[in-house]
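Trainee: Sequence first, predicted coordinates after that:
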Amino acid sequence: MSRIHVLDSYTANRIAAGEVVERPASVVKELLENAIDAGATAVTIETKGGGLESIRVSDNGIGINADDVATAFLPHATSKIATTDDLFSINTLGFRGEALPSIAAVSKVTMRTKQKDAANGVLLRISGGDIIENHEAGVPDGTTIECEDLFYNVPARLKFIKSARAESAHISDYVSRMIMARPDIKIKLIQSGRTVFHSEGDGELDSAIACVYGNDILPNLREIYYDDGYFNLVGFIGTEQIGRAARTAQSFYVNCRYIRSQKLSYALQRAYDTRLMQGRFPFAVLHIGISPEEIDVNVHPNKLEIRFRHEDRIMGPFVTQCRKALEQTEEDLTLDFNAPEIKKIVYVQNEMPSAAAKDDTMKRVADMAFSQRDESRIELSALPAEAFITKHDAAPAYAMHDKESAKTAHSEYVGDRTAGTPIIPPVWQEIRKAEETAYIEADEKTAPQQAKQEEAYIPQPKVEIPKITPVQQRVDFTQYEIIGQLFSCYWIVQHDDEVIFIDQHAMHERRLYERIIERDIPADSQQLLTPEIIKLTPVEFALLMDNIDRFSEIGFDIEEFGAMSVSVRAVPVIMGKTDIKRFLTDAIALFDAKNKLTTIDMKRGALITRACKSAIKAGERISETEIRALLDQYDKEGVPLTCPHGRPVMARMTKTEFEKLFKRIV
């Protein structure tokens, strides 16, 4: 008897749906991207029960032709590509033709759609992949898709779905990324009747960032604008003051598509170099504009990963421009967040496209106009060429800023284009600055391996480096000579035949931490005179509320305060005068990373924070008497050799190493 058989369509469709629809957030992602591809200028997302009960996405886009509505739910039905060649010039967020049939296979779907010039719209109902209703109906222009009882026919998947709050957080997180991907679109998110986000849709990236993270973050942003003809880089990165304990505050976009990229994240970390403490990660919202022919977005069904054809032409300038942005001083900054002439992402549409324009050639957002192709197929989300003409007409559709330089560059770049003639990008400069040629080969697994790979691309002088090693064993400081202080941060002490370098902040921090532990301070609360209102990201908010009891155990009094915000009324006594928001976000990041954080872990975190804030700072000059007192206490109290964060307190260099350095011995 044959053991191999062909699966029936019912089973096959549910297996295929599992790749596309992993959780409610996957449904929101696909429907929101379809709305954007349809030229919508306003999109409203409504969810109940974390998206499991219902998801409703309404847009004012072009709508779907009545003859194409049922076809849209067939597997691999799409208006966005026709041949494999189209995969290398994709200008839309969607293209696989899998979203609608996958969603319909595992839920009960109702679609209402109408094109602007049509007399009537269409109402379509599908349950478990089967059409149960399809007829004309009076509906507004655009498209509304409602998905109910998600996974009702796949109970095995429901077992792996987290709480409604957690699923809502995933939805909020993705919507927030898309708000910053398309600041020109008004995006509204309503969860269980409460408005979470409502973006302005004014085309200003800083406005979108403020919608997601709050206005308080704006003064700590540094602007980036770069265009070399091959790609452009625009957006904002944060100062060291808003570094996070995880990479969750990093958003990267390629041609307005949100992506996850370890390589870009590592490159960003490299730009900060020693500006951030170990375990801190930068804030960033960065857009890359590049020809669709230079990237591959068909890596995974979720389309969150892409490949660059020439990574070395991107990573070097990426690091350089981020570094330049960080080097700006307050006096250098020309960015005024209240100025009317603020540079913005320009996507302004002249008018809503008509149904008659459905066979026109598309000009998409982030399309660098490298190719033209016929779109006369099932036009689920087609747009006419004029739909995304910019305010200035001289700027390319992908241009993020309306700078004069961008206009000039674009005119040189495009020239006199004739219909059907592809634009050839300018020849890459043969000689680049050394910094830009140092391509960062980001490792996909670990940061240490990443660092080794980076070094392979950076010319290193062949100089024998003296061996300076962290002190592993205790040093007897009964006999020593203080040589002096270096960089207002490190003390140089001669001890026998070696030199000891001491980090004054790390040593003092460790001593304070040990003394606080000895006092055994109880988990009492300290009431704040004025409650502190803290705005969190969707994921942070969900994690905090799910673990609110643990925060209460160590002395916090926290209450929900509107959408994605909390009111802190009391803090643990052990925290002292520390940054409340930073402590909360750091603790939440540990929840997210470990998926489990004990009360002991949180108490330890509070103690470390207090010790760190109270300790002598790097750059703070102290007297020789004070450092002698520190060394004497270190010697008597048996203070450990690392700070509470795990960094070494001391490093040593022997007399022999000095003699090797000066070629006295070989």
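Mentor: Looks like it came in fine. Numbers count the residues shown, from 1 in each chain.

Trainee: CA atoms for contacts and neighbours, from now on please.
Mentor: OK.

Trainee: quick one: secondary structure of Lys636?
Mentor: Under DSSP: H, G, I helix; E, B strand; the rest coil, Lys636 falls in the helix class.

Trainee: Run a quick neighbour tally on it.
Mentor: Neighbourhood size, Lys636 [other CA atoms under 10 Å]: 12.

Trainee: Please apply the same query to the one 10 residues further on.
Mentor: With neighbours defined by other CA under 10 Å, the count for Gly646 comes to 11.

Trainee: hang on, it is in a strand, isn't it?
Mentor: No. The assignment for Gly646 (three-state DSSP) gives coil, which keeps it out of a strand.

Trainee: That one and Met507: what is the separation?
Mentor: Distance, Gly646 to Met507, using CA to CA, to the nearest Å: 11 Å.

Trainee: Repeat that for Gly203.
Mentor: Counting by CA to CA, the gap from Gly203 to Met507 is 49 Å.

Trainee: likewise Glu305?
Mentor: 43 Å.

Trainee: Between these two, tell me which one has more neighbours.
Mentor: More neighbours surround Met507 than the other of Glu305 and Met507, with 26 against 17 (other CA under 10 Å).

Trainee: so who does that one touch?
Mentor: Shown in contact with Met507 (CA atoms under 8 Å, 6 or more residues apart in numbering): Leu630, Thr642, Cys643, Val649.

Trainee: what about versus this one:
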Amino acid sequence: MGDIRILKDIVASQVAAGEVVERPASIVKELVENSLDAKATRITVEFFQAGIALIRISDDGVGMDREDALLSLERHATSKLSTARDLESISTLGFRGEAIPSIASVSKFRIVTRRREAAAGTEVLVNGGRIEAVRESGEAYGTRVEVRSLFFNVPARRKFLRGPQTEAGHIIHQLHRLAMANPDVAFIALREGKKFLQLAPTKNLAVRVRDLFGLDWIGRLIEGESLEMNGLRIRGFLSQPGRGRADRSEQFIFVNGRPVVTSAVSGPLREVYHTLLPKGYHPGAILFLEMEPALVDCNVHPAKREVRFREPTAIAETVRHFAQQALAKNRSSVLITETREASLTPSAQPQLVEPIKSSVVRNPLQIATLTQTQMVSNAVAAKGAAPLPMPSSPERRKEPQIFLSTEQMEIKNLLDSREIVVIGKIAARFAILEGHFGMVVVDLRAARERILLERLLREMKQGQANAQVLLLPVIIDLPPRDIAWITENIELLERVGISIECFGGASVKVEAIPASLDQANIEQLLVRLIEDLTRGGIRSGNRMAEEAIARSVARLASAEALPTEPERIEALILELLRCELPYSCPMGKATMIPIPLSELKKRFGCDP
């Protein structure tokens, strides 16, 4: 007997479920799409324990009779395709007939359905893929699906799920996408029995976006005029110039009503915004693309997240033209252009090298010798000027033994034994130190990052970082995934000085921030912090989570205005040299680079 065998139907369905049912949010997506295909005008979604204990989807769609209800549990049974040619003109969200049998194979499944004209409905109970009961039901017309004890028969799958807040965040994200794609459908959503989303049907997309994300969020968008070009109709919103994120979580792209991810749209958007956003950032977008079904292939991804266009170049050209047209008509983009042009006039050009004219800094600065213990001497100040104070004895501590690179040893030796002078700065960021040996260039921003990081870590070791309480709490609207991350990491954020709590479904309330941060734009700072940490996969269970948060806060705080006064530059350099690891910033980049006199002579071809 050979080794190859045909899998049993239940096993085959569980294998298929590995592609269709990635997590509870996948089930919500598939079942809501079925409701939309059934022409529902009202959909209710309920879930408990992030969808593991229960997911319940109810709709007022066309419903099914007894025969169709049973057939829907068979693999590859669908009402949306009949021949292979139908794949070339798919107009529904579902079409493969895999979702329901796959979901039923890994859960305790119940479906109750009734057609509007039928006197009675049908109830089917399924346990791990096996039908246990089929009976009449007196439920209202439409369909109700319940999924309980997800992955009860495949416990290994449960181990790969994230925390409850993260999984709930994915469910809410899917609901937002589907609700945005169908503003004419009413949505109600409940979590642990509490209603957190209620959307009335509307024909105005802006109203649906406002109801989902709030007035502040939609106020940051530009509405583009509907454009028809290359057989494509495109409409929607784009973010204002200067507003973006390091990920694409604020890009919502719909092709013929289907939420998708495609570089044929995100790529042209990035090209149009490349001079309007920092490097690595992506614009926000809510775009609806409508075209003939034959021009797009939806059958290229197991979860139908990606699509393939027949003419991707034409799609990219149309998206690019739509974005350029929207930005050209936006007044804020004109103001930004005028500001940029004004800043580049000759009178406003910054000096590349700015000398420091203070007599205090011009005097030799006897940088304290960087011994294995600490700095043991102070700066020699100008005549008549008070010397910089040395750290008091309680602050003195032994420096850990560290293996230094050749360049770091060179800096250490030069600073240990020489008198140096701060002679100027370059581009308002780099300080130049001169000595008999040559010079050292100090990156002031990298130096401040290192100082702030070590300060935060010391404070956190003592219990909690110093925080500044806001006079008035700040309410910030955030996407569901960000809310989920914050909820899971509130204790960590408090230890670093951020006092924050959830404030409604899509909002948080910030009451305190680290003392080193500026209060001017708390929302932007919080979003940047979340982006940095979520990209790094930082969670409360990670061993290095606290240090990662402190590193991100230090980097954000260092982005504020750098010191320009000679005394502050001098003080910053002295504080850097007191750090345990003064030679690199938290990201591992150098804080100081030595340029010995011998190297300068060599480069200029001078005699030794």
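Mentor: That came in fine, so what should we check first? The structure presented is a predicted model; accordingly, all values stated were derived computationally and were not measured.

Trainee: just the contacts of Met507 of structure 1 now: which is nearest Val57 of structure 1?
Mentor: Cys643 (50.8 Å; CA to CA).

Trainee: Near that closest one, how many other residues are there?
Mentor: Cys643 of structure 1 has 24 neighbours, counted by other CA under 10 Å.

Trainee: The one 4 residues further on too?
Mentor: Residues contacting Arg647 of structure 1 under the criterion other CA under 10 Å number 15.

Trainee: Find the nearest non-adjacent residue to it, please.
Mentor: Ala506 (7.4 Å; CA to CA, 6 or more residues apart in numbering).

Trainee: Pull out the buried residues from the helix or strand hosting that neighbour.
Mentor: Taking DSSP states H and E as the definition, Ala506 of structure 1 sits inside helix 504-519. By neighbour count on 16 or more other CA atoms under 10 Å, the buried set for helix 504-519 of structure 1 is Gln504, His505, Ala506, Met507, His508, Glu509, Arg510, Arg511, Leu512, Tyr513, Glu514, Ile516.

Trainee: How about the fifth one: what's its closest non-neighbour residue?
Mentor: It stands for His508 of structure 1. Ala615 is the one closest to His508 of structure 1 (CA to CA, 6+ apart), at 5.5 Å.

Trainee: Do I have it right that that neighbour meets Ile608?
Mentor: No. Checked against CA atoms under 8 Å, the pair Ala615 of structure 1 and Ile608 is beyond contact range at 10.5 Å.

Trainee: For those two, work out which one has more neighbours and name it.
Mentor: Shown here are Ala615 of structure 1 and Ile608; by other CA under 10 Å, Ile608 has more neighbours (23 against 18).

Trainee: Alignment lookup: the more buried one to structure 2.
Mentor: Residue pairing (TM-score structural alignment): Ile608 of structure 1 is matched to Arg555 of structure 2.

Trainee: wait, isn't its match in contact with Glu449?
Mentor: Yes. Using CA under 8 Å, Arg555 of structure 2 is in contact with Glu449, at 5.5 Å.

Trainee: Show me the common contact partners of those two, please.
Mentor: In contact with both Arg555 of structure 2 and Glu449: Pro586, using CA under 8 Å, 6+ apart.

Trainee: Can you pull out the residues in contact with the one helix or strand Glu136 of structure 1 maps to?
Mentor: Assigned by DSSP H and E, Glu136 of structure 1 belongs to strand 130-137. Contact with strand 130-137 of structure 1 is made by Ala70, Asn120, Gly121, Val122, Leu123, Leu124, Arg125, Ile126, as judged by CA under 8 Å, 6+ apart.

Trainee: do the same with stretch 268-288 of structure 1
Mentor: For stretch 268-288 of structure 1, the external contacting residues (CA under 8 Å, 6+ apart) are 180-181, 231-240, 242-247, 249-256, 318-320, 322-323, 326.

Trainee: can you tell me which of these are in helices?
Mentor: Cross-referencing the contacts of stretch 268-288 of structure 1 against helices under DSSP state H gives Met180, Ala181, Phe318, Val319, Thr320, Cys322, Arg323, Leu326.

Trainee: so how many other residues sit close to the fourth one?
Mentor: Translated: Val319 of structure 1. Neighbour count for Val319 of structure 1, taken as other CA under 10 Å: 23.

Trainee: Just confirm it contacts Ser265, I think it does.
Mentor: No. Counting by CA under 8 Å, Val319 of structure 1 does not reach Ser265; the two are 10.4 Å apart.

Trainee: burial count for Lys596 of structure 1?
Mentor: By the measure other CA under 10 Å, the count of residues near Lys596 of structure 1 is 10.

Trainee: separation between it and Thr585 of structure 1?
Mentor: 15 Å.

Trainee: for Asn595 of structure 1, same thing?
Mentor: For Asn595 of structure 1, the distance to Thr585 of structure 1 - CA to CA - is 15 Å.

Trainee: Please say which of these two ends up with more neighbours.
Mentor: Thr585 (20 against 10).

Trainee: Assign a three-state SS to the aligned residue in structure 2 for the more buried one, would you?
Mentor: Correspondence of Thr585 of structure 1 to structure 2, assessed by TM-score structural alignment: Val527. At Val527 of structure 2 the chain is in helix, as set by three-state DSSP.

Trainee: So Gly97 of structure 1 is in contact with Thr78, correct?
Mentor: Yes. Using CA under 8 Å, Gly97 of structure 1 makes contact with Thr78 at a distance of 4.7 Å.

Trainee: the more surrounded of those two?
Mentor: Relative neighbour count places Thr78 above the other of Gly97 of structure 1 and Thr78, with 23 against 18, counting by other CA under 10 Å.

Trainee: Just confirm that one is within a strand.
Mentor: No. Thr78 of structure 1 is assigned coil when assessed by three-state DSSP, not a strand.

Trainee: distance of Ser105 of structure 2 from Phe95 of structure 2?
Mentor: Taking CA to CA, one finds Ser105 of structure 2 at 19 Å from Phe95 of structure 2.

Trainee: More neighbours: which of those two?
Mentor: The residue with more neighbours, out of Ser105 of structure 2 and Phe95, is Ser105; 28 against 22, by other CA under 10 Å.

Trainee: Go ahead and list the helix or strand containing Leu492 of structure 2.
Mentor: helix 490-495.

Trainee: for Ile10 of structure 2, same thing?
Mentor: Per DSSP H and E: Ile10 of structure 2 is located in helix 9-20.

Trainee: Quick check: that helix compared with structure 1, mean distance?
Mentor: Helix 9-20 of structure 2, aligned to structure 1 and superposed, deviates on average by 1.7 Å (mean CA distance after the TM-score superposition for structure 1).
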